[in-house]
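**Q** Sequence and predicted structure, then a few things I'm wondering about:
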Amino acid sequence: MTDETRGLRNGLTNYGDRDFSLYLRRSFAQSMGISRTLLDKPVVGIAYTPSGFNNCHRHFPELLEAVKRGVLAAGALPLEFPTVSLGEGFLFPTSLRFRNLMAMDTEEMIRAQPMDSVVLMGGCDKTVPAQLMGALSANLPAVQLVGGPMMTGRYQGERLGACTDCRRFWGRFRAGDIGRQQIDEVENNLATTSGTCAVMGTASTMACITEALGMLLPGTAAIPAVHADRLRAAEETGRLAVSLIGSDRTPDKIITNESLENAIRVLLALGGSTNAIIHLTAIAGRAGVPVSLKRLNELSETTPVLVNLKPSGSNYMEDFHAAGGMGAVLRELRPLLHLDCLTITGETLRERLDATEGWVGRDVIAPLDKPLEEKGGLVALFGNLAPQGAILKRSAADRTLFEKTGRAVVFTSLQDLAARIDDPDLDVTADDFLVLQNAGPHSDSGMPEAGYLPIPKKLAAQGVKDIVRISDARMSGTAFGTIVLHVTPDAASGGPLGLVRSGDQIRLSVEGKSIELLVSDDELAQRMAQRPDDVKPRRRGYDKLYADHVTGADAGCDFDFMQQLPHDHEHC
């Protein structure tokens, strides 16, 4: 990069006269009151994602000012630009449907606007993977900044953290253990500050994974959103973004097969969100690196669970930060990691870990030789019900249900589930398997976090806390239970899950890593032949783009035309 191609001289609008293009751009830039001195500086773009529909990003205006301070102090011009923002609880039918839209928006705005490096400001579940996907495809030097987790609330002397505790109390409410006044008081105290969920849900999992990948300033994944250190981290991220200008520390040099394996190791040690498998697969697809669920199982067999956080444990993200955070976890996992991976600061992971030490809170982060569990938090299952795989979060499940055969109780859609799950005449027992169909990526619902099927009310009233649940949907990283997710191919694309009927026997074996529908091949072939033709509705706009091009969970639910694109290393 030369002075003639950096800053506002970069990527000039094409009027057929380069000098006129620069003259016009500078005149418009001066209308914003920026001095000529600053207009001659290199530019750090800031992908900025606040929204009135995204509570997790409520503090982003203050965070933005800290990033700008860092950029200015390091001698560059910070220019923020908005992109799509995905507030997890505010999107219909589900935020995953719009992750790819945000990734495209991020990529195109990085590529189209004049910047020499970019800070990615994200936090809420799908925003960080969307930004990493877009940044990888644009391949301009980029650094991620996360908003951080919220602090816990209080209810009658008990700590509350969204959203694991919201599910726990909602289960008690459905069972009749607590009344409307109590559940309303819990609602008022679940989410009391800005930031992402206070447990190891998808947002915190993705933040930690991003630090493991090397795309995040070390030690910053778990800083609470309202902590002063979060602002200091933002300022330092701005300085770091300036140091990236003209360097070869582009996302494709940092997100590699080896760093992705490190991220998977961390995911397993955290007992992190099942959603992270979909997001890591999509991110890897942008780097042209396949993620194999069979390789996930190999890593899971040799990666213990080290972190005692909800929903797999008992602590919260603020405790994790105070206990040493990701630095402590990476130091424990060191013998299992690829240490020569480049990180965003220019160090290798080995150099980073050599340079850091610190106190570790052992009630939160266990040593490698005395883990909380011997095997990783996630396991992939295969069989005739899931030929291309399914996922179970075993660290948050009931081990007594791991080797079990049960009778299927089938719900053909989310509407069918809502209509019948609490019917007192529903034919269901605690030994049955609840099966939800047509909730995968190719369904009209777009793969929502509906895999956490509620315990039927009549069973909940009997004290049943868990039951095997199977679907092609996802579940929140804050959820828990013996839940088989991401069954692939999904029912809507013709997968065998759509052939299951109530009364069928299904065999689950976590030890054998299998999920089998105990129905003969001949019977399944007859059912397949009897399936009605799929009448597709007329679609338009992004809905049509999504329906026509989304891949299955095994390919990260990205668009088929966005994966494994050759990188254009020139930002033009």
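**A** Nice, thanks for sending it over.

**Q** only C-alpha atoms for contact and neighbour calcs from this point on.
**A** Noted.

**Q** all helices for the stretch 51-200 of the chain, in order.
**A** Applying DSSP state H, counting those that start in this stretch to the stretch 51-200 of the chain gives helices spanning 60-73, 96-112, 127-138, 164-175, 180-190.

**Q** For the residue nearest to Lys404 when sequence neighbours are not counted, give me its contacts.
**A** Among residues not flanking Lys404 along the chain, Leu508 sits closest, at 5.4 Å (Cα to Cα, 6 or more residues apart in numbering). Taking Cα atoms under 8 Å, 6 or more residues apart in numbering as the contact definition, Leu508 lies against Phe402, Glu403, Lys404, Thr405, Ser514, Ile515, Glu516.

**Q** closest to Ala380 among the residues you listed?
**A** Looking at the contacts of Leu508 and their distance to Ala380, the nearest is Ser514, at 8.2 Å (Cα to Cα).

**Q** try this one next to it:
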Amino acid sequence: MKDKVRKTPDTLRSSRWFAPDDLRSFGHRSRLMQLGYSEEDFMGRPVIGILNTWSELNSCHGHFPERVKDVKRGVAQAGGFAVEMPSLSVDESFTKPTSMLYRNMLAMEVEEMIRSHPLDGVVLMGGCDKTTPGLVMGALSAGVPMIFLPAGPMLRGNYAGKILGSGSDAWKYWDERRAGNVTDAEWVGLQGGIARSAGVCMTMGTASTMTAIAEAMGLSFAGASSIPAVDSGHVRMSASCGRRIVEMVWEDLTPDKIVTEEAIRNAAIVAMATGCSTNAVVHLVAMARRAGVDLTLDHLDELGRTTPLIANVRPSGKDYLMEDFYYAGGLAALMKQIESRLDVSCMTVTGRTLGENLQGAQVYNEDVIRPLSNPVYHEGSLAVLRGNLCPDGAVIKPAACDPKFHLHEGPAIVFDSYPEMKKAIDDENLDVTPDHVLVLRNAGPQGGPGFPEWGMLPIPKALIKQGHRDMLRISDARMSGTSYGACVLHVAPESYIGGPLALLKTGDRVRLDLPNRRLDMLVPEEELAQRRSAWTAPAPHYDRGYGYLFSRHVTQADKGCDFDFLERQFGGATAEPSIF
């Protein structure tokens, strides 16, 4: 990018706020002086917004108050003027009914915050599941130069000599506790040892999946998403983000030059190779549509069929966690392994191509980052199903479930709500066998509301005590990216709006045929037609506020669950407001 025509101070976006000799700009300058700044601090310098999704209830981002200082240091070193802009935190651990309800709110906030303030470029600080796609979606629509600063994974969990993976081992040991195999003291010990530092889940869950996707898309430095949150390298990377975003402003390196159709395809391939979270489907589609790229479930399934899983990281891998992945070379090393499958000519935030960024990347442990000749799983992490239960698609993670369920037929046990399901599965007298198919409905984008992570239905207590740890489960919900098991998710259209899942009854037989990507209920069409005519829509969840807006404008899972009025195809980006 060095040979390109560079911006000049008078062409900076912020100069519209500060440069004119008029009353409005007098007010802008005087208010910055009110904060203790001189004209030398901000006049003619790129103004960099640091969009920080920290809060005291977001443990994943507990280190961000310090990292803001590091970013500011980098911005100042490069001659820019940095301002921190607190953004909606959308923490995963505490937000109810689900953080997914607020991803689009964060995206709207980011877009409007950028558009309405004198920002020439932004550093996006995120990592906890919904913050990465929310920040990127909003910044893509706003269109100013941006760089993504990933929060990084927390340290490995540890208890009683066992290495623990956040999320994955929580589900594992909860089943053992329900079976009576974990004592109260052990449960407290596990609770204190499973998350030992700031940072996102250290499994390849949604958080690490999405930061890897942002990096593969060209929005972060090579290897940035793999650095543990509390590693000193994370401090240095944060300062580098500050320095680099200033140069990106002068180079006018805007997101549309980076997030292209080819870059999104790269991101999808990398996601498959990492053993990505099923949530990646929804977020990738949403981000792509914001960039004007029509990424579909069929595109993702095609890539899933041809991309081997080479990251041996839980839950799809068996042995390792993100800290091990970092020591083995990190995401840059993984991308180097599959370089022949990527479009390495894509531009990145460094001002260099992806291929240039990957020069010198090495794998230091081939059991953690496998060669293509020895993958963890011969196909990628995700598969997309079609059939009369999911005409618009459903998603499953084949590598994370027992292969015996790849071809399965059994009778359904259908639940209409999470409380109904929870009560039933804890009933030791429930009439259930390992061949049954558990089904939860009314848990999709509108039905949840907000598309909650209820898709990993617990194994019934009666089966747990018999030693069973997996069975086929189907829902229109999502599941945590740290989860595992034979779970079919994102059934579309969802049951709450009358999708076929709404017509299924307990006792109906359901067939999963993963090799042929089919999911069907074995019910005659005449019977389904009668059930369809008798179906009535449930009452709406909201009659006011953001929930009302969400329920009326959120798209279905196969379209990314963005708002219909925010997608690029809906009508293009809103024009920047005039300054009077």
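**A** Done, it's in. The structure displayed is predicted, hence computed values, not measured ones.

**Q** Need the TM-score from the superposition.
**A** TM-score of the superposed chains, computed with TM-score structural alignment, normalised by the length of the first structure, equals 0.97; 568 aligned residues with a Cα RMSD of 1.6 Å.

**Q** From Tyr37 of the second structure, how far off is the most centrally placed residue in the second structure?
**A** The residue lying closest to the centre of the second structure (Cα atoms, centre = their mean) is Met210, at 4.2 Å. Look at Met210 of the second structure and Tyr37 of the second structure: by Cα to Cα, to the nearest Å, they are 37 Å apart.

**Q** what's the answer for Asp435 of the second structure, then?
**A** Here the criterion is Cα to Cα. By it, Asp435 of the second structure lies 69 Å from Tyr37 of the second structure.

**Q** Tell me how far the aligned partner of the residue nearest to Lys404 of the first structure in the second structure lies from Val71 of the second structure.
**A** Matched across to the second structure, Leu508 of the first structure falls on Leu512, judged by TM-score structural alignment. According to Cα to Cα, Leu512 of the second structure and Val71 of the second structure sit 49 Å apart.

**Q** do Phe415 of the second structure as well
**A** In this view, Phe415 of the second structure and Val71 of the second structure are 49 Å apart by Cα to Cα.

**Q** same deal with Gly355 of the second structure?
**A** Counting by Cα to Cα, the gap from Gly355 of the second structure to Val71 of the second structure is 26 Å.

**Q** do Val344 of the second structure as well
**A** For Val344 of the second structure, the distance to Val71 of the second structure - Cα to Cα - is 28 Å.

**Q** who has more neighbours, these two?
**A** Ranked by neighbour count (other Cα atoms under 10 Å), Val344 of the second structure and Val71 place Val71 first, with 29 against 19.

**Q** mind listing what the equivalent of Ala396 of the first structure over in the second structure touches?
**A** When the second structure is aligned by TM-score structural alignment, Ala396 of the first structure is paired with Ala400. Applying Cα under 8 Å, 6+ apart to Ala400 of the second structure gives the contacts Pro315, Ser316, Gly317, Tyr484, Gly485, Ala486.

**Q** Let's see which of those residues end up in helices.
**A** Counting by DSSP state H, no part of the contacts of Ala400 of the second structure is found in helices.

**Q** For the residues you listed, work out which two are farthest apart.
**A** Spanning the widest gap among the contacts of Ala400 of the second structure are Gly317 and Ala486, at 15.2 Å by Cα to Cα.

**Q** Helices of the stretch 251-400 of the second structure, start to end?
**A** For the stretch 251-400 of the second structure, helices defined by DSSP H, counting those that start in this stretch occupy the ranges 261-274, 279-290, 297-306, 322-327, 330-337, 354-357.

**Q** just to revisit the earlier point, tell me the residue in the first structure aligned with the residue nearest to the centre of the second structure.
**A** Using TM-score structural alignment, Met210 of the second structure lines up with Met206 in the first structure.
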